[in-house]
Each structure stands twice: as C-alpha cells, then as structure tokens.
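**Student:** Using only what follows, build the 3D model:
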Amino acid sequence: MRQVFLAFLAALISLPAFSGDKININNGWRFIRGDQYSAHAIHFDDCAWQTVRLPHDWSILGPFSQDEPTLSRGAYLPTGIGWYRKNLNVTKRQLEGKVFVEFEGVYMNSTVWINGQKLGQRPNGYLTFEYDLTPYLKAGENTLAVRVDNSAQPGSRWYTGSGIYRDVNLKVTGKTYVPQWGTYVTTPYVSEAMARVCVETKIANADATKNVTLVSQIIDASGKTVETSTKTVSLPTDSTSLFTQDISLDQPKLWDTKNPNLYTLRTVVSQGRKTLDTYETTFGVRDIRFDPNKGFLLNGKHEIIKGVCLHQDAGPLGVAVPERAFERQIEIMKAMGANAIRTAHNPASPAFLDLCDKHGILVMEESFDEWSSSKAPQVFTTEGGRKTVKLQSYGGLYFDEWHERDLTDMVLRDRNHPSIIMWSIGNEINEIWGPKGAVINRELVKILKKSDTTRYITNGILGPSQANRYGTYADLDLAGYNYRMDNAIKDHYTYPDRVFIGTENRSAVVMLPRGEYIFDQDTYEHKIFEKYPSKDIQKLFNKRMGYAQGERVWKQVKENPFLSGFFIWTGFDYLGETVPYSWPSRSSYFGAVDLVGLPKDGYHFYRAQWKDEPMVHAFPHWNWEGKEGEIIPLTCFTNCDVVEVIVNGKSYGEKATRSTMDLHLNWDIPYTPGELKIIGKNKKGEKLTEQIICTASAPSQIALEADQTVIDADGQDLSYVTVSICDKDGNLVPTASDEINFTVKGQGKIIGVGNGDPTDHGSFQANNRKAFNGYAMVIIQSDGKTGSIKLKATGKGLKSSEIIIQAGKAKRGA
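**Tutor:** Sure thing, here's the model as predicted:
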C-alpha cells in the first residue's frame, strides 16, 4: 500500500503545475435584477439573490409589454440593470502563476470587480474579453462581481437579450504562457500534394529571462501527430515575444463545405523536462479566392455562396443559447441547401463558429451595424399614439472610443476559424451616404488588415451609387451589395476588376406567418391592418416581399458567376425588428423558417434550387371549408422536370419546369375536399417523388416527434419536440389552434415552448402553448443525470400523446 501511495505522490509531483486549460465556471452564480449599491464589495450580502447557471438571459423571461422602451426593435421585452456575483476558491499553488477570467459575451456595458477591485468596463455586448485576476487574488475564497447595464433603450434594431449570456472561463497558467488568442495559423500555399502551414506564436513571460523550447505539433482528426516543428527561443524578462514557424504538411486533408476536415495545432512551451504551458488551436487547410469573373473559388473549385443571414437568438431560449440549439439551426439551414451564414450584424459566439468549422459552413463575420452615427429615428405606434425614438446604441455612444479595440479583438479571436472567409465591417451604415463613410471605411480596413491579411473584407452597402461616388468600394476586397443586385450587374461592366457579393437580399417568403394564406388582396389588407397595425408601407412590403423576389435574385446569381453568391434575409425568424408590423407582433417575418425552426413555404424554394434530391412542395394546404368550387391558386416548388397535380383521382395536367421563365409552377384548381397529390417526374415521365395533402377533419389527437430521442446527460444538450394537431386519421389539421399542456417526468425539464406565431405573448417558459396553424414546439433538456425523460402532451378533446427521450450519451456527426 505504501508503494502505491508513493507512486501516486510521485505522479502528482510530476504533473505540470499549470495546465493552461480553460476551466468553465458557469455554475453557482448569484443574480438580481435592478441596481444594487456596493454589490461589488467582498462582504455584500447576496443571500436573497437568485442562483443561476450561465449562460443567462434575463430579458427572455418577459413579460412582453407595449410599455417596454425596447419597443418592437427589442421584442417589447424588459432590459435594465442586473448584477452577478460568484465565489472563487484559489489555492496558494495557483497564485504562484497567473489567473485570468474570460467572458465570452455580456450584453452589455459590463463592469467587473474582483474582491472589490474594479478590473474594467466593456460596452460591446458581443465580444470576448479577459481580465488578469492575479494581482488581486488571495488564497481561499475570492468574490467576482459583474454589473450589466442594458438600460439605454431602444438599444438595437433587434432583440439582444440582457446578461452574461455566453460562457465564463478561468485560465490558470504559469508565469510563462501562451496568452489569449496567442496563435495564428495560416496556409499561404495549398494543394492536394502539400500545404505550407505558417504558425505565429506569442509567448508571455512574467518571469526572469529564460530560454525555452517551443514545439508546434499538427494533429489530425484521428489524434495522430502528422508534423512537428521545434524551436529554441529566448524570452526576455516581463515581455511578450512573437515567433514564427513554417511547417510543410504532405497530402493534407483539405477543409471544404462537403468534407470539413480539421486539424489541431498543439503548442507546447517547455524548459528542460518541465512543461510551462500547452495551448491548442483548431484550424483547417484550405485556399479561398474571389475572382472578378469567376466568383468564389474554394480550393480552386468554383462554388456559389448560398447564404443566409442569422441573428444570434434561438427564439424561445433568447440569446443564452446552448450549443445544440446553434447546431440545430445549422442543420436546418444545410438541409435547405445553404452553405454559408452571415452573422448579422455582430460577432458570433465562439461555440457557433466552432460548429461552422465542424459542419463546413462558410462564414461572413460582421462587426458593426452602426459606426459613429446611430440609425435614423423611427416612428412607432403605441396605444398612446405615435412617437419617434432614436437608438441609444453602441454606434452613437461608443463607436468612436472603442471601434479599434473591438474590431481588433474580433479578428484576433476568430482568425483561425477555417469557416470564416470574409470579414464585414458594417451593415447599411448611415455614413456611406456621404464622404465621411469612405474615410471611416478606409480606417476600419487598415485596422483589420493589421491582424489578418488572409481573408476578404466587405461592407453590406445599401447605397452602391454613393459608395461609387465617394470611393468606398475602392478600399474593399469584396464589394457588398444589399438589395441592389441590378446595380451590381451594371457595375460589373463599369468596374471589371471589382469582386461582388450579395451581402443581403430578399428571401422567397411573403410577409406572413408560417401557414397563413391570403388570396383576396383587398380583404387581406383589411385583415392585416386589423391584426398587424403598421405604417402605410404595409402594402408596399406585401407586394415586394413575395417569393418572386427571391426567385429573381437567385436567377441573377446563378446566371452571373461574377456575383460570387448572396445571403438571404433571413434564415430563421428572430425576436424583435417586426418590420413592417408593430404591436402585437414581437418577432420578425423574414425567415425561411419560423421562430421555432419550422419551415415556411419559402424554405422549400431553396431546397428545390440548392439541393439535388428530387422534391416537390405545393401550397397552400387543402382545408378551405366554405370555398367549395372556388378557385384555389396552387403553387409548386420543385427540382423535377415535370409535375402533375391530381385531386381525388382527377388530373389537372402536367407542367414542365423548362417551359416557364419562373422558378415555380402554378395551377388554378377548384376546391374540392379530399386528396391532393403532387407528383414529380423526370423528362421520361418516370415518377421520382410525390407529396400528398389531405383535407383534414376536426382536431382529434396530438402527435409528438423529437429531433433527438437520445441526448447527452450533461444538462446542456437539447431535444426539440414538434407537436402536431392531427385528425382521427393522422392528417395534420393546418388551421388548428388548440391549447396543449405539457408535463415532464424523469431526468429532464422543459426549458422553452413556442409555436412560430409572431404575435403570441405567452411565456416561453410555460408548460403550455396554443398550437399555431397546427404546430407547437417543446424544448427538453436533461437535469444532468442519466435516465429517461417522459414528455406528455394533453389538450381538451384531444387524444394525448407521450414520448420518451433518453438522457445518456448522444451520437451525432457533422
């Protein structure tokens, strides 16, 4: 026994004193809404505060109120000031080195204290920042306090959430270490035979001058070390030094959208046999090029950028988004055929970018929605009448002081992600309409290129004629056009060396919620004003935002390779920015899928155009009681050559996609209840696929379907359960609005409910939800323990339904 103990002790002593690994400290925070005098003090009594687990968004708890100063931009949800506190236990041994705390995102205006000592303030709510705790720590218990001030409203043009909404980590190192974002990996030469990998490494030394060994190991996805570079370097006292290593990688596995191969760079700093620090960086080997005539080339092959714009909220979960929610969004967009995402209009979370690397998604990462000038005042209609409000936002308040630090930090943090192929320095910026815009644009490009010269820089510009006039495009690597693809095509011939990208474009959706259809425009306009009161631009939006606009843009991109590609507005609906509607709407209408991830008809347009698997999708539904004999306009999106429509056995004819300039097919069919069958065929008339829509009878039963029936028992993974209201034969009732109640037993809980209705003011944390046009959604999370989770759904007059989800170890691939 003594020998075993001595061996164990020897093993402990041989372990490195400081690993350099991040230690997640999301658990055990105390929180309170409202300002608190002296809450940063060590001995402040926080016993009455709520205990929360990060990430945390207090705004999503609601309630929705028309009186909230966030107004429709912020989804009518509360903001204000909040405080967080946490106790940290630090050992004497750890105090011999360095201790840092890293916040991946706090919205917004965060101020941080340790043991009553103010560490700093950060206005930007989207960026990661770090503080050195070492000078103020003591052995034993220490108090970390954070004040979050999101009281200046309306503070953005979309829902931002409030709080410490991303992860918080501690990093404990020795006195010699790789600092935050201390590595930079580039691949200046790439071929299938060989790649040149250039590694830049920063090493900080808070000790006396010493010689150390720097080892850079390239490790493939299987865990095998495939290349190693070793270098002996000298570190001056109290300094940070930069070192470069060139590594040849034979027969590299390239990263692309179909095979997103990843490598790990393991950096080891040692002195003799003693390891001083280790640091790991994920990267990919790939070559990106934009050509004025050929568009985008990935590893030398032409690829159209088929992109979507995404805000960072996850609907019912707000902005405190578990990794699985992000992954589900990416999976749904990939299933639609998208290969790219624009992070509208702010830096994304590290977890989201990691997933884009893993799933082969091209990324345009955006930095600012405003520069020094806030967006123009807008008029909002409330019960008290109309009032004009102006954003109390980052741009008008903090841009001048903070833009260089914020832009630099975004690039330093994210420049090793192979998914990121371009940086965007703005979106529909006010200054672009005058000469000041060109000056700021040029400054931002210079700042960005100090930290990364390997990616293209763009700007989402709404006024291309002004950008041409003042020379704004001349300083960009990639000319971004928002909603002006006609101008881009004309400018190609005027500026033949310019490279183009559609940074934001209309999607193939109408400005209606999922599952709602209007055939009588006059009646529609009357009803829409009654349900969704808004400004007079309502009619304009209704006419311009149909799927025909999405068709037009896609045809322009497909027929003009020099356009590189485009990003539709948007992939998902999101909280806030209810344009063109106001109260009672509290979320957007732009998405190809709704707020809970259920596809709208426009989603299937992109499936038809961006995917090869044969498909047909016809709409509207086939439940039109009272319209028997009336003409129902039927529309079909398809990638088949020929489509035939049959109603109750009677054919209404075949139509060939090659026979029309449109990217859809239309039929006018007298409504008869029964079975609507849509058959997709090839040119030979052979059946490839079909869709069947049946007229549903009265709601009779509930159906449950989970996207994952096995989830990780880590208290983080999610199962999204779709709730369908069906008739006695199992047909979806597309107009059903029954209220459904949910109960959960076992090792799990409900963390969100929704239905995709932009006007539903029910709590996202409730245990019930009304169906909206036949559907609702429940989001389940484990309680951190292994076991089964039983979800039961009941409704008045409906047959109940149950589903079992196992909390254990989930299996999922890229």
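
**Student:** contacts and neighbour counts: CA atoms only from here.
**Tutor:** OK.

**Student:** tell me the contacts of residue 740?
**Tutor:** 768, 769, 770, 771, 793, 794, 795, 796 (C-alpha atoms under 8 Å, 6 or more residues apart in numbering).

**Student:** Looking at these, state which has the most neighbours.
**Tutor:** Within those, most neighbours by other C-alpha atoms under 10 Å means residue 769, with 25 neighbours.

**Student:** which element is that residue on?
**Tutor:** In the assignment (DSSP states H and E), residue 769 maps to strand 768-770.

**Student:** Give the other helices and strands that the helix or strand where residue 8 lies contacts.
**Tutor:** Under the criterion of DSSP H and E, residue 8 resides in helix 2-14. Here helix 2-14 touches no other helix or strand, going by 3 or more C-alpha pairs under 8 Å, 6 or more residues apart in numbering; DSSP states H and E.

**Student:** let's see this one next to it:
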Amino acid sequence: MQQTTRYTRLLTLLAVCLWSPALVSAQVSFGKARLMNDNWRFLHIDSTQHIYEQPEMKDGDYDDASWRRLSLPHDWSIEQPMSPDKGSCQGYLPGGIGWYRKVLPAEGAKGKRFIYFEGAYNYSEVYVNGHLLGCRPSGFASFMYDLTPYLRADGRNVIAVRVNHNQENDSRWYTGSGIYRNVWLIEAPEVHLAQWGTAYRLTSINNKRAVVEVDIETTDERPDKTSLPLKAIVKLIDAHGNTVATGSTAIKPQEKKTVRLTINRPHRWNLDDPYLYTLTTTLSAHDEEIDASTVKAGLRTLDFSADKGFALNGKWMKVKGVCLHDDAGVLGTAVPKEVWRRRIQELKAIGVNAIRMSHNPHAPELYDLCDELGMLVMDEASDEWEFPKRKWLKGWNKGVPGFQGTYTYFEEWIERDVADMVRRDRCHPSVFMWSIGNEVDYPNDPYSHPVLNGNGTDFTQPAYGGYKPEQPNAERIGRIAERLAKVVKAIDTSRPTTGALAGVVMSNETAYPGAIDVVGYNYTESRYDIDHERYPQRVIYGSENRHDMEAWRAVRDKEHIFGQFLWTGIDYLGESGPWPARGSSAGLLDLAGQRKPSGWYRAALWSDKPVCFIQMYPLHRDNRTHGQQRVTCFTNASTAQLLIDGKPVDSQMQRDEQTDMPYWDIDYRGGTLRCVASNGAYYEIPETKAPHALRLSTDSVAHLFVEVVDEQGNVVRQADNEVTIRMRGAQLLGLENGNMMDPTVNARTQKNRLRVLNGRLVGYFHKAKGAEAVITATAPFLQSAEIKIQ
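**Tutor:** Got it, this is the predicted structure:
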C-alpha cells in the first residue's frame, strides 16, 4: 500500500516592501513599524589606519561626527579591496569589526518601543544610551529588543551596534559583514499581538469551501499584569478588496487563541497563479482598537509520497529547484529587493520553480517575492552544527583549510535559531520544507563512522580517507537531528522537516534519516533506487545536484524522486578558486544576473515555452572566430535548422549524447548565424563590426543595462571597453560585469568605471523620489549614451 504523508496549510505572505515603510507593519505581526535605514554613522575598525575601538563608542553622548554617514542595508566587506592574504572561502575579502550609531526619532505616543533587525553579520551587540540590550551571534537570524526601559524622556536617544566579524573565515562562502538587512522601529502598547505570533492552518479545502484556523498570541508587558478583557477580530479579504471571511474571539493578555474561518469558493495559491488574500487581525480592549496586523495570505496543499514524489494542490509535479546564496556580486549581501525581483523572474523564465535558501534564513523580502511571483522555497537553518567544517583559504579544496566557524555558539543558540526561522517564515505560502542542516554529515568533515572503510558501498563525495576513530562519531548526528526536528514540529506540523545529506551511506547508519520527514541527497543520484528499495517509506529528492543531463534524468525518469536543486542558480562570491577568483561560477546566471549558456541549457530542459539558443566555439585552438567551428543548440524542440546569412549549412545536425542537444560542425567564414527550432523559437548571432557606441536601457527602478554596439546596433561580444557612468538625480550603488576573475569590481574603489564583459555590464542605482534622473555613459573612442528617467 502506498505510503503518503499529507501536509496542508494556509500560509501568509508578510507584506514587506523595501521602498514603502507604511506597508511593512506585518513583518513582526504587531505594532506600527517604521523603517530605520537612513542617517546612520559607521566606523570600520582598522588598526592599519590607526583606528581603534573605544569603550565609550556605545554611549549616547559619544562624539561620532567624524564617522562616515550611510544608509542601510550595508555590507562593509564588499567595499574593501580583495587581497590574496585573505580567505578564498570569503572571496578574498576581509571581515573585522564595525560600529553603527543612530539617533532615534523623538519619542512618540506612550507605550513600548522596540528595535527589530532583519539580520546583522555577525556577533552583534546592540546598545541604547550605553545600555546593552542583547547579543546575537548568528548573522542570519532576525531579532528584536525592547528599547523602552532605557529611553530618555527628555533629550536624544542613541542606538549603537557593534558587529564583530573578526573570525572572517567562519563560513564556506561569502557572508558579508555589517547590518546588511533592514532595521525597523516598532511602536506598540504594553499589551499587543505577539512577535511572529500569528499562524495559519488550512484544515480542509475543495472548490466550494476552505476552512482555516488562525492562531493568535498576545503579549502582556505591563508590570502589574492586571485583568484586561480583549477581543481579537480576524478578516480575510480577497484580491478585489472584498471581505470573504471573518471571525472573532475573546482573549486574555499573554494568551493564545484560535479563530476559525470559512471561505467560499477559495482561490488557491500555486506557481502559475500565486493568488494572495489579505488577512487582518485587530486587537481591542473595551471596544477600542489597541493593536493590528495585516498580512498577505495564500491557500495551498502539499503532499509528499515515497512512491509518487510531491504534489502541490493535489497535482503531482517535479521540483525544478536551484540553490542560492544571498549576495549579488558588487553589492555584496546588501541587495535591494528589486534586484532580487529581476533575478527570480529570470530564474522563473528558465523554468525554475523552487529555491533552496542555502544554507541559512535569507532576507524576509526574498520570501515575499517568492510568494508574489510563485516560487517554492526550501528554508534552511544552518550549514554547521557542533564541530567546524573545513574553510578553504587558498582556493576551493586547495592547500590547508581553516576551522573558524559558527559551531562556537551552536549548543547555546541552535534551538532558538531554528525556532526563530520557523516562527518568522511560517506565514509564507512559498515555504514548503524546513531544512535543519546542510551537509553536516560530510564524511570525516568532521564526523566519521566505520562504514567509511568501504565494504562495497560507494561515495560520490570526498571521504578524506576511511574511518577515523579520532573524529566525532557520526551517531551524534542522529541525536541532534531528532532534537532539531522536535523544535520545528513544536511550532509547525504543516510542512515536512528535511536535511541535505552529503554522506548518505554514513547517515544511513545513524538516526538522522529517520528523524526527518523528507530526505535530501546531495550529489548521490546513484543511491536513489538502492535506498528506495531498502527504505520504502523514505521520501527522497535531490537537495543539491550537478547540472548534467544524467542527474536530471535521475529525477525526470523516476516517479519516486520528486525533484532536484541545482548548485547553483546564480554565481556567488566566496568558495573561490585560487586568487584572483571572486567566487564560484556554478550558476545559471552570472554575478550580474545575466543568463549564461548553462541557463539556456536548463531552460531547454525545464521550460514549458519554446526555447532556442546557440553558441559557437572553435574545434581547434588556433581558430577563434573563423574556420572549423562547432555550433551547439539548446532547444526543447525535436529538430532545428542552422543557417548562415539565410542559407542552410551543409553540415548535418548531430545530437550530443551527454547533453541530448543538437549541434553542427561547420566551416565558418563569416556571416550571421541563425538557428530556427521546429517549435518556432529561434536565436541569432550576427557578425559584428568594430565597437562603435554605447547603448543604455533601464527598468527605471534599480538596473542600468550597458552595451557596446557596432554601427548596426549589434552587441559586440568581444568588446572589453572601460565604461564610465555618471548620474544626476540618482545614486550609483555599483557596476557589475559578471567577470569572476576581475578583482577590480568594487563599488567604493572602482566607483563609476568598469570594463564590460562580452560587451555588457549592469549598473545598480537608487533613484531619488520626485527627481528626474539623468544617466550618461562614456568610453574612449565610442559614442556616448544618455538616458533620462522621469
């Protein structure tokens, strides 16, 4: 009999908008929120420049007038020059210590004041008027502190934040340094809705009716805790502004209650139609409203089966996922929401339908975008548990590794970090799995087990030798997994727990796979059938996978494997090769968010729209652009035709056995290449002349696209001209060409000049409200370009 585990849930989108603080009160689910990103003072502690810490930097009356003025989010590591004496794991960029200070707005209405940080990397200490509010080691956790007891009724109040990234090689990839996400000031009465206290359960749904249970928690921060009758009212509003369900309950301070809603003709959230309701919760005392929360809500069901895989809203499907880190090249980890929007839209156009948040919780607005655009999310808690992993310093898998890491605070903080991830993100319809860890079972890095001695088992990842009894025993992994899965289940039972297993053969000897609901296999497609037969109740998928056709066939052709997550969706900083590599080129998109050939190949495999793309490369090294060339085509059509200047080539189409894609070997002597697929898609590579001019375009929000073109307006892909950008009425945040081997890409040292790569680069800007922006681009010997944004 088929074993199926059913997870159904009403989820909500926390409506967070980077540019409009009036819409963001829902993120903490109580109070009134005000964005606190502007007018911070910053000092980077740098002993080489004789800048040292002073104890009084935390005090309210400290003189910070000489400090740099900036706006958040901010990543100071990306502003520093790369250096070969830094760790390759961090993209050869430094960490260090940074201080931030800001004067709070004047005291508002009576009540409580809180400060909420979406994330600060890492080991942050937050002070107000010299009083320590708290410390948070994790650079990925969101956290909040109560300011009220230490605020001055008269005079100014100063927030000071110390961020300590002195262990600059504490991660296997680039993390950035500083307050790299948004900061909010929250005002609320002493009795209010609880932080992250609103949750939703979809108990039943069909085409006629859905039943939803809404959990509401209240918090009482009054000293006397006297009796206070409260009433909570919840309303569900459709996309047209009509109230479709309402309910209420009496509730006490510091209590949790459930309200039941019934929705007629419910509209499901799905990937092609990510429909979102609005859910409002108001809290009243003596018929007077004292607090409120507004969130976006989506209804959908999840099914996981050991035999049939995964179904969304009852429809069995393949998860076509990618792993993502949270940097964006020259921007580091301080990435505006609209940059993420463009990146997700491009991944979705390729055919991607899921994102794995590798390997930690990401910025809240990224989840909002996945809710809005229709993308599944695998949320992940951590990359490291109680012992450190190898951190490569001279290039990935090169030389002697370091062992700094987040393991130093694991025992004290991991349960809270996991719980906070689940409480913060459980209201997103996009989130469909909770991952408690990534590759914590890497063989001999650090855990070991006698099974590593072989006995006929196969490993597809390095085991660093056989069994090493001096290493921690792998059985410890199972006990930790059981502990963390229990933390998740205490908060949310609507989604499965999972983990990304690197050493499946070793972990099979432990309690780890049995502690989680769904088991992810990293690069271990060879175990899919073996373990499906050996563990028939186990739900298996590829949690991290190569880009090759063989890995995809292992998903496509096996009903019981529900999907894969490619490593990676976008190129990222860190985990670099030898100097001067900035990061990893494993993505479908480059650092500038531009689609790579690998992205076109994946679109040919995954997209349900007609796809055609061609690239040409010499069959012999001495033939660069003319002579014997191979033209490969990435298409989802059954056949394709290649033409030069409108005439079919003499060569016969062949099909590559590894990629399952067509190609032609031709004698190319010039002309425009054009490939026409049988499904109507086509792609053209014109023969270009010398670089002649610059061309600008923009989405008017955050991106500037720069191209070097010839006299006919064709992009000159061989061009590497240095371009200078000037802006009036807008602020240039950085220029990115996507070149992984260009250590000069730096927003502060490079400023407004950068060489194009393949004839293109992307600029990121922030436009001043109400002003006309004028952007110009110049380059020696080329016609300049100008664009105006109203």
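
**Student:** Next, count neighbours for the alignment partner in the second structure of residue 52 of the first structure.
**Tutor:** Applying TM-score structural alignment, one finds that residue 52 of the first structure aligns to residue 70 in the second structure. Neighbours of residue 70 of the second structure under the rule other C-alpha under 10 Å: 14.

**Student:** Doesn't residue 67 of the first structure lie inside a helix?
**Tutor:** No: with DSSP: H, G, I helix; E, B strand; the rest coil as the criterion, residue 67 of the first structure is located in coil rather than a helix.

**Student:** Can you get me a residue count around the residue nearest to it when sequence neighbours are not counted?
**Tutor:** Spatial nearest neighbour of residue 67 of the first structure, chain neighbours left out: residue 76 (7.5 Å); criterion: C-alpha to C-alpha, 6 or more residues apart in numbering. Using other C-alpha under 10 Å, residue 76 of the first structure is surrounded by 29 other residues.

**Student:** Aligned counterpart of residue 76 of the first structure in the second structure, please.
**Tutor:** By TM-score structural alignment, residue 76 of the first structure lines up with residue 92.

**Student:** same deal with residue 296 of the first structure?
**Tutor:** Residue 296 of the first structure maps onto residue 310 in the second structure, by TM-score structural alignment.

**Student:** do residue 125 of the first structure as well
**Tutor:** By TM-score structural alignment, residue 125 of the first structure lines up with residue 139.

**Student:** isn't the residue nearest to residue 67 of the first structure right up against residue 59?
**Tutor:** No: contact criterion C-alpha atoms under 8 Å: residue 76 of the first structure and residue 59 do not qualify, at 9.7 Å.

**Student:** which outside residues touch the strand holding residue 769 of the first structure?
**Tutor:** For strand 768-770 of the first structure, contacts defined as C-alpha under 8 Å, 6+ apart pick out 737, 738, 739, 740, 741, 742, 753, 754, 755, 762, 776.

**Student:** show me what contacts the residue lying closest to the match of residue 52 of the first structure once chain neighbours are set aside?
**Tutor:** Distances taken as C-alpha to C-alpha, 6+ apart place residue 40 nearest to residue 70 of the second structure, at 5.4 Å, with adjacent residues excluded. By C-alpha under 8 Å, 6+ apart, residue 40 of the second structure lies in contact with 69, 70, 71, 72, 100, 101, 102.

**Student:** Make CSV from those and add distance to residue 219 of the second structure to it.
**Tutor:** As requested, the contacts of residue 40 of the second structure are exported to CSV (distance: C-alpha to C-alpha, whole Å):
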residue, distance to residue 219 of the second structure
69, 36
70, 35
71, 32
72, 30
100, 30
101, 29
102, 28
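
**Student:** which of the residues in stretch 549-566 of the second structure are buried?
**Tutor:** For stretch 549-566 of the second structure, a neighbour-count test (16 or more other C-alpha atoms under 10 Å) marks 549, 551-552, 554-556, 558-566 as buried.

**Student:** Can you give me the end-to-end span of it?
**Tutor:** 12 Å (C-alpha to C-alpha, to the nearest Å).

**Student:** now that stretch: how far from the chain's centre is it?
**Tutor:** Computed by C-alpha atoms, centre = their mean, to the nearest Å, the chain-centroid distance of stretch 549-566 of the second structure equals 23 Å.

**Student:** give the contact list for residue 313 of the first structure.
**Tutor:** For residue 313 of the first structure, the contact set (C-alpha under 8 Å, 6+ apart) comprises 159, 160, 319, 320, 321, 574, 575.

**Student:** how does it look with 6 Å?
**Tutor:** Contacts for residue 313 of the first structure (C-alpha atoms under 6 Å, 6 or more residues apart in numbering) come out as residue 319.

**Student:** And residue 642 of the second structure, by the same measure?
**Tutor:** Residue 642 of the second structure is in contact with 648, 674, 675, counting by C-alpha under 6 Å, 6+ apart.

**Student:** can you do 10 Å?
**Tutor:** 614, 631-633, 648-653, 663-664, 673-677, 682-684 (C-alpha atoms under 10 Å, 6 or more residues apart in numbering).

**Student:** again with residue 332 of the second structure
**Tutor:** By C-alpha under 10 Å, 6+ apart, the contact set of residue 332 of the second structure is 74-79, 174-177, 180, 326, 572-573, 746-747.
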